[in-house]
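**Student:** Sequence plus the predicted model coming up.
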Amino acid sequence: MRFQSASIDLSGRGAFAAELAGHIGVDSYGRYRPTRQIEGPDLGSQTKIETIARYHFCLALENSIAPDYVTEKIFDPLCAGSVPVYLGAPNVGEFVPANSYIDATAFGTPAELAAYLRHLLETPSAYEAYFAWRSQPLPESIASRLPLLETPAKCRLAELVHQRMQQGQGLSPGWPSLPFGGVSFLRTKLRRWRKSR
C-alpha cells in the first residue's frame, strides 16, 4: 500500500509504483490517484497510521532523491508496525535502525522486488526479522539526534538559514543568500510584488 497526496515526482516514484503494481497488488490512498478510500472519518495522521497498520508493507516513496531528504514516508510505517519499502535518500540508514526497511534500489527491477515481497509473505520468520530492531536500543547515531526534535522544525530551519548567511553563502556582497535556490527566491519576489499592487 501507499499514501500519496502530491503529484511532485522527481524520484520516478510514479513509474516505479505503477510497474510494481503490475506484479503485486498495491492499494493507493491519498489525494493523488487513489485506488482505495479511507474507511470512516479521516482523523488525519491517526487515520493514516491505522490504515498503514493493516498492511504488511508500505511503499515509502519520496518525491525527490537527495541526501538527508527523509520524510514521514518512512517513519509512518515504522510507527504503524508495517515494513517500509523505501525509495529516497541514499543515506536513509543514518535516520532509521538497520534492517527495519526494504531498500527498493537494492533490486534490479520492480518485478524482482515484488518476488521478494511475496517471499517474505510466505516466510513469516524472514518477515518478522524486519521487526527485531524494536526489541533493541536505538543505535547511538540515531539516539543522539533525538534531542534536536525538541526544537520546532521551523526554528531549526531558521537557524540553518542564519548559519548559511553568516558563512557568506550569498551570490555576492549585497545579494541575499539563496538557501532554497534561485527559482524559489524569484517566486517569492513575484508573490510579494503582486501583493503590493
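**Tutor:** Nice, thanks for sending it over. Here the structure is a predicted model, which is why all the values come from computation and not from measurement.
**Student:** okay, CA-based contacts and neighbour counts for the rest of this
**Tutor:** Fine.
**Student:** how much space between Gln163 and Leu157?
**Tutor:** The gap separating Gln163 from Leu157 is 10 Å, by Cα to Cα, to the nearest Å.
**Student:** likewise Thr188?
**Tutor:** 17 Å.
**Student:** just Pro77 next, same as before
**Tutor:** Distance from Pro77 to Leu157, by Cα to Cα: 25 Å.
**Student:** can you check Gln46 too?
**Tutor:** Counting by Cα to Cα - Gln46 and Leu157 are separated by 26 Å.
**Student:** Kindly report the same for Glu128.
**Tutor:** Look at Glu128 and Leu157: by Cα to Cα, they are 37 Å apart.
**Student:** One more: Ser28?
**Tutor:** 32 Å.
**Student:** So between the two, which is more surrounded?
**Tutor:** Neighbours around Ser28 and Leu157, counted as other Cα atoms under 10 Å, are more numerous at Ser28. The numbers are 21 against 11.
**Student:** Now Phe57: closest residue in space that isn't a chain neighbour?
**Tutor:** Leaving out its chain neighbours, the residue that sits closest to Phe57 by Cα to Cα, 6 or more residues apart in numbering is Val83, at 4.7 Å.
**Student:** Second structure for comparison follows:
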Amino acid sequence: MGTSGRGVGQGGGRWAQRPVWKGVLVLGVVAPAVAVATGGAVAAGGGSRVRAAGTQIACTSMAGSTTFSPGITRTSQSIEATSATGPQKPTLTGCSAASQPAIVSGTVAWSKVTGTADCTTGNGSGTFTVTWKDASGGIVGTSTVTGSAGFTIDPRGAITVSGSGTVTAGLFSGGTVLPVFLGVAADLTKCVTTGVTSVSSGGSFAIA
C-alpha cells in the first residue's frame, strides 16, 4: 500500500515508523510507501531541499492517502490497497538529487497492493511507481519500487511499522527506498462498523 499512509500502502524491499493512536486509528500503512526509517537520511523541517551523504534523492515532504478494499476491521482478512487520486494523491515535495538536479517533486501511485490486515496487525507487498517532476511540472523520469511491509499496534495504541523497498527500474535503479511516516490516522470507530477504508499520512522520503 500511502499515503495515505496507511495499510498495505511492491523483488525485494521493506519500510518503518511509529505514530500514536487516541480516538483515531493510527495505521502505519502496509502500503508500498512505508519504509525503513534511517535517522538522518532525510532532513526534516521547512521544505528546504536537503540531502544527506550517500542519499541519491531526498524529499522533505510526503503526503497523501491510501484506500482499502474491503475495509480493515477487527477480523483479519485479505485486503487490497490503492493510492488515492486527485487532490489526495500521494505527493513528494522539496526533492533534491545530485544526479538529477531538475527534480523538485514527484507523485506516487500503486494499485491493488495485496496483503492481510486487521485493526491490530497487518502485512503486504507489491509495486509502486514514483513519477519525478521538474519545477514546471514536466516529467523527468520514473522509478519503479518493489517491497513489503508490516505493522503492529500495541495495547496503548502505539503503532510500529517495518519493511523495505528497492528501486527495480528507472531512475535511481538499485537504490533502497527510505520513506519515514510522521503520522497517519483514520476513524477508529469504523473498526467495528464498516471497516477503515482509507488513511492519510505525512512524512518524508528518500532513496539511498
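**Tutor:** Right, received. Where do you want to start? In this text, all values refer to a predicted model and were calculated from it rather than measured experimentally.
**Student:** TM-score for these two?
**Tutor:** The TM-score (TM-score structural alignment, normalised by the length of structure 1) is 0.29; 98 aligned residues with a Cα RMSD of 5.5 Å.
**Student:** what helix or strand is the closest residue to Phe181 of structure 2 other than its chain neighbours on?
**Tutor:** Spatial nearest neighbour of Phe181 of structure 2, chain neighbours left out: Gly203 (4.4 Å); criterion: Cα to Cα, 6+ apart. Assigned by DSSP states H and E, Gly203 of structure 2 falls within strand 196-207.
**Student:** just checking, what packs against that strand?
**Tutor:** strand 57-72, strand 180-187 (3 or more Cα pairs under 8 Å, 6 or more residues apart in numbering; DSSP states H and E).
**Student:** As CSV, these with mean neighbour count would be great.
**Tutor:** CSV is the format used below for these (neighbours: other Cα atoms under 10 Å):
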stretch, mean neighbour count
strand 57-72, 26
strand 180-187, 24
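**Student:** Same list, those strands, but as CSV with distance to Gly124 of structure 2 please.
**Tutor:** As requested, those are exported to CSV (distance: least, Cα to Cα, whole Å):
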stretch, distance to Gly124 of structure 2
strand 57-72, 12
strand 180-187, 17
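**Student:** for these, which one sits closest to Lys133 of structure 2?
**Tutor:** strand 57-72 (12.1 Å; Cα to Cα).
**Student:** now that closest one and strand 180-187, what's the angle there?
**Tutor:** Counting by axes from the mean of the first three to the mean of the last three Cα atoms, to 10 degrees, strand 57-72 of structure 2 lies at 20 degrees to strand 180-187.
**Student:** by contact count, what packs against the helix or strand that strand 57-72 of structure 2 is followed by?
**Tutor:** Per DSSP H and E, the first helix or strand lying C-terminal to strand 57-72 of structure 2 is strand 77-83. Packing contacts for strand 77-83 of structure 2, counted by 3+ Cα pairs under 8 Å, 6+ apart, involve strand 57-72, strand 105-110, strand 113-117.
**Student:** export the ones you listed to TSV and tack on distance to Ala185 of structure 2?
**Tutor:** Converted to TSV, these look like this (distance: least, Cα to Cα, whole Å):
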stretch	distance to Ala185 of structure 2
strand 57-72	10
strand 105-110	19
strand 113-117	16
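**Student:** Indicate which one of those is closest to Trp132 of structure 2.
**Tutor:** strand 105-110 (4.3 Å).
**Student:** Show me what that closest one is packed against.
**Tutor:** Looks like strand 105-110 of structure 2 contacts strand 77-83, strand 91-96, strand 121-133 (3+ Cα pairs under 8 Å, 6+ apart).
**Student:** closest one to Gly183 of structure 2 among those strands?
**Tutor:** Using Cα to Cα, these put strand 91-96 closest to Gly183 of structure 2, at 15.1 Å.
**Student:** Using neighbour counts, pick out the buried residues of the closest one.
**Tutor:** For strand 91-96 of structure 2, the neighbour count (16 or more other Cα atoms under 10 Å) marks 91-96 as buried.
**Student:** can you put those in TSV and add distance to Ser65 of structure 2?
**Tutor:** As requested, the buried residues of strand 91-96 of structure 2 are exported to TSV (distance: Cα to Cα, whole Å):
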residue	distance to Ser65 of structure 2
Thr91	9
Leu92	12
Thr93	15
Gly94	19
Cys95	19
Ser96	23
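**Student:** do you know which of the helices and strands packed on strand 196-207 of structure 2 lies nearest Thr144 of structure 2?
**Tutor:** Nearest of these (Cα to Cα): strand 57-72, 14.4 Å.
**Student:** rewinding a little: quick one: work out the angle between the strand holding Gly203 of structure 2 and strand 91-96.
**Tutor:** 10 degrees.
**Student:** what angle do strand 196-207 of structure 2 and strand 77-83 make?
**Tutor:** 60 degrees.
**Student:** re earlier: I'd like the helices and strands packed on strand 105-110 of structure 2 laid out as a markdown table, including distance to Thr107 of structure 2.
**Tutor:** Putting these into a markdown table (distance: least, Cα to Cα, whole Å) gives the following:
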| stretch | distance to Thr107 of structure 2 |
| --- | --- |
| strand 77-83 | 10 |
| strand 91-96 | 4 |
| strand 121-133 | 5 |
